[in-house]
Every structure is written in C-alpha cells, then in structure tokens.
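Asks: Sequence below, structure please.
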Amino acid sequence: MEVVSPRKALRWIAAVELFKGAVACLGGFSLAWAGPAPVKNAIEHLARAFHMDAQNGMLAQLSARISTNSIHVAVAVTLAYAAMRFVEGYGLWRTREWASWFGAISAGVYLPIEIIALVRHPHVLEASILVLNIAVVLYLIHDIRRRHPNYGKRSKLP
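Replies: As a prediction, this is how the structure comes out:
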C-alpha cells in the first residue's frame, strides 16, 4: 500500500524543480541587471568579512576575471540550468516517464559532489541535502521500475 500516490509524489518533486528553476531565473536576471561592479564589490566584502587579502591571491584573481563578458556567460549558464529545471518540472508534473529518467540522472550527478562536500565540511545541512537527493533518485528509479515491472529481470531461456 502506497502512502502517497505516485502522481502526488512526482508533483512534489516537480514543484521543487520548478522552484529551483524560478530561483535560477531570478539569479540570472539579477546578475544581468546588476553587471560586474556589484559582483566585484561582493567579493571584496566577503574578503574583508573573512579577513582575507582582496588585493592578492585567489579572490583577487577571481575579481580580475569578472567582466561584462564573464557576466553574460554566467547568465547564459544560469538560464540554461533554469530551463533544464523547468523542463524536468513540467515532465514530472505531467507524470512523463522521460522526466523520471531525466530527474534520476540529473539528481544522481550531484551525489558524488554532495558526498565530497559532506566529508570536507560535515554539517547537518549538507547531510540533509544528500539524504534528500538520495531519496529523490531512489523514488524516481522506483517510478521507472513501477512503469516497467519486468525491467532488469532476467528472462528465462528455454
């Protein structure tokens, strides 16, 4: 007996993906509107907050590379990411099988990165994100297998 219907579970995941797409769009449009100057100011502010040298080292190199062109590239990447989240969210909302595959793969890609982040910086938030993504991947795999009950089973040859 299922506690939550497959449609409802997929819609919850879809809502999260659509939200992530909306946040990415907001970030991309904000970055495009603001331009490079506020980004450079934010790097300098972070350097001062963490008592780092903003004139030398990694932050200085990062700040020197920020230009109008690099902002445009960052906006394009952010909007491409948002488009992926919207496509996945739409497909999951409409309970499309391809979206379950897409979601399982796209969430699964982050698992090694999240494991490394948790090992390097153990924190409840990191662990929670990892557990949530594992749950999403497992549920989407379950959804795929539910649609194809014989998928992955060996056939008995005569």
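Asks: from here on, contacts and neighbour counts on C-alpha atoms
Replies: Fine.
Asks: which element follows the helix or strand harbouring Phe29 toward the C-terminus?
Replies: Element membership for Phe29, per DSSP states H and E: helix 6-34. Later in the chain than helix 6-34, the nearest helix or strand by DSSP H and E is helix 36-49.
Asks: compare with the first, here's sequence two:
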Amino acid sequence: MKSEPEAYGIDDLRREGSTLWDGIRNYQARNFMRSMAIGDQAFFYHSNCKPPGIIGLMEVEEIGLVDPTQFDPDAKYYDPKSNRDKPRWDCARLRFLGEFQQLLSLDQLREQYSEEQLPVIKRGNRLSILPVPDATAADLLERLGPLH
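Replies: Below you'll find the model as predicted:
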C-alpha cells in the first residue's frame, strides 16, 4: 500500500497507531483493497520521494468501511457522483506493526524481483494498492529483517 510520506507516512501511522486507508479513487485499487481480510498484513511503501520503497508493515483491522471523504465537499477526495445510499468508495482500517530498520528501495526491488513477483516495480504503475504473492511477501519479510 503506497502513500507519499508528505501526505501520510510511516511516522504518522506510528504516532496514530491505526488509520483509515481512505481516498482510494481507482476501481482496480479499490477492488484489491476489497480482497483483503482482517489480519492480513500489508507493506507500507513510501512513494513519490527519494528513494521510494518499502518502509514498514501494517495489519488490516477492519474492512468494508464506507470512505467518509467521498461525501465531504471540502475533502480532497470528494466524489459528487457518490451517494450515501450507494457509496462508490470504501476503505479499510490498518494498524501499525512496525518500521523496518532500513527502506528497501524501488531500485533494489527491481534488481531482485520480476513484475509478476512484485507488481509495484512495473514502470508507470500508479496504483496505490497492489497484491503481493505469498512467496514474494515471505521473501521480502526475510530480506527486510526485524521491525522496530
């Protein structure tokens, strides 16, 4: 799950303990989020920074929540076409599990994995939520080492 550190970074999640992962306005990313289950873990990926990469780990606490930002005309992610009777967008609540001792950069990820193993490395991929195959996730966790 990607976020720009200036908008919402791992330090914000650590401080808050948990957060609503809201503001998803891409149907494919939304559908990936809908496939998550309570207890699933997600990598926290800092994007649009130097260097981008995997920085931490989160756990899904709640799923299928209605994204409140779609109804707020003052919110960045307001969607005037969404209505309360049939909302278009939902979100999940994730909790902080920890930060890795060092970021695993996008360049490092590209050296070690294929696009099939890790879709985030595909050039031009702008989706903020992407699945990670179980075998790749296990390998990443081993490479990244303990959380702190």
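Asks: Can you calculate the TM-score here?
Replies: After superposition, the two chains reach a TM-score (TM-score structural alignment, normalised by the length of structure 2) of 0.28; 69 aligned residues with a Cα RMSD of 4.8 Å.
Asks: Report the distance from the helix holding Phe29 of structure 1 to the chain centre.
Replies: Centroid displacement of helix 6-34 of structure 1 relative to its chain, using Cα atoms, centre = their mean, to the nearest Å, is 9 Å.
Asks: can you check stretch 31-45 of structure 1 too?
Replies: Offset of stretch 31-45 of structure 1 from its chain centre (Cα atoms, centre = their mean): 23 Å.
Asks: Only the buried residues of it, if you could.
Replies: Neighbour counts using 16 or more other Cα atoms under 10 Å place 31-32, 35-36, 39-40, 43-44 of stretch 31-45 of structure 1 among the buried residues.
Asks: what's the answer for stretch 92-108 of structure 2, then?
Replies: By neighbour count on 16+ other Cα under 10 Å, the buried set for stretch 92-108 of structure 2 is 92-100, 103-106.
Asks: TSV for these, including secondary structure?
Replies: As requested, the buried residues of stretch 92-108 of structure 2 are exported to TSV (DSSP: H, G, I helix; E, B strand; the rest coil):
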residue	secondary structure
Ala92	strand
Arg93	strand
Leu94	strand
Arg95	strand
Phe96	strand
Leu97	strand
Gly98	strand
Glu99	strand
Phe100	strand
Leu103	strand
Leu104	strand
Ser105	strand
Leu106	helix
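Asks: for those, which one is nearest Gly56 of structure 2?
Replies: Glu99 (4.1 Å; Cα to Cα).
Asks: Where does the closest residue to the closest one other than its chain neighbours sit: helix, strand or coil?
Replies: Nearest-residue entry for Glu99 of structure 2: Gly56, 4.1 Å, with adjacent residues in sequence omitted and distances by Cα to Cα, 6 or more residues apart in numbering. Taken by three-state DSSP, the conformation at Gly56 of structure 2 corresponds to strand.
Asks: now the strands: where do they sit in structure 2?
Replies: 2-3, 18-21, 41-46, 53-66, 90-105 (DSSP state E).
Asks: residues in contact with the second one?
Replies: What that stands for is strand 18-21 of structure 2. Here strand 18-21 of structure 2 makes contact (Cα atoms under 8 Å, 6 or more residues apart in numbering) with 13, 91-96.
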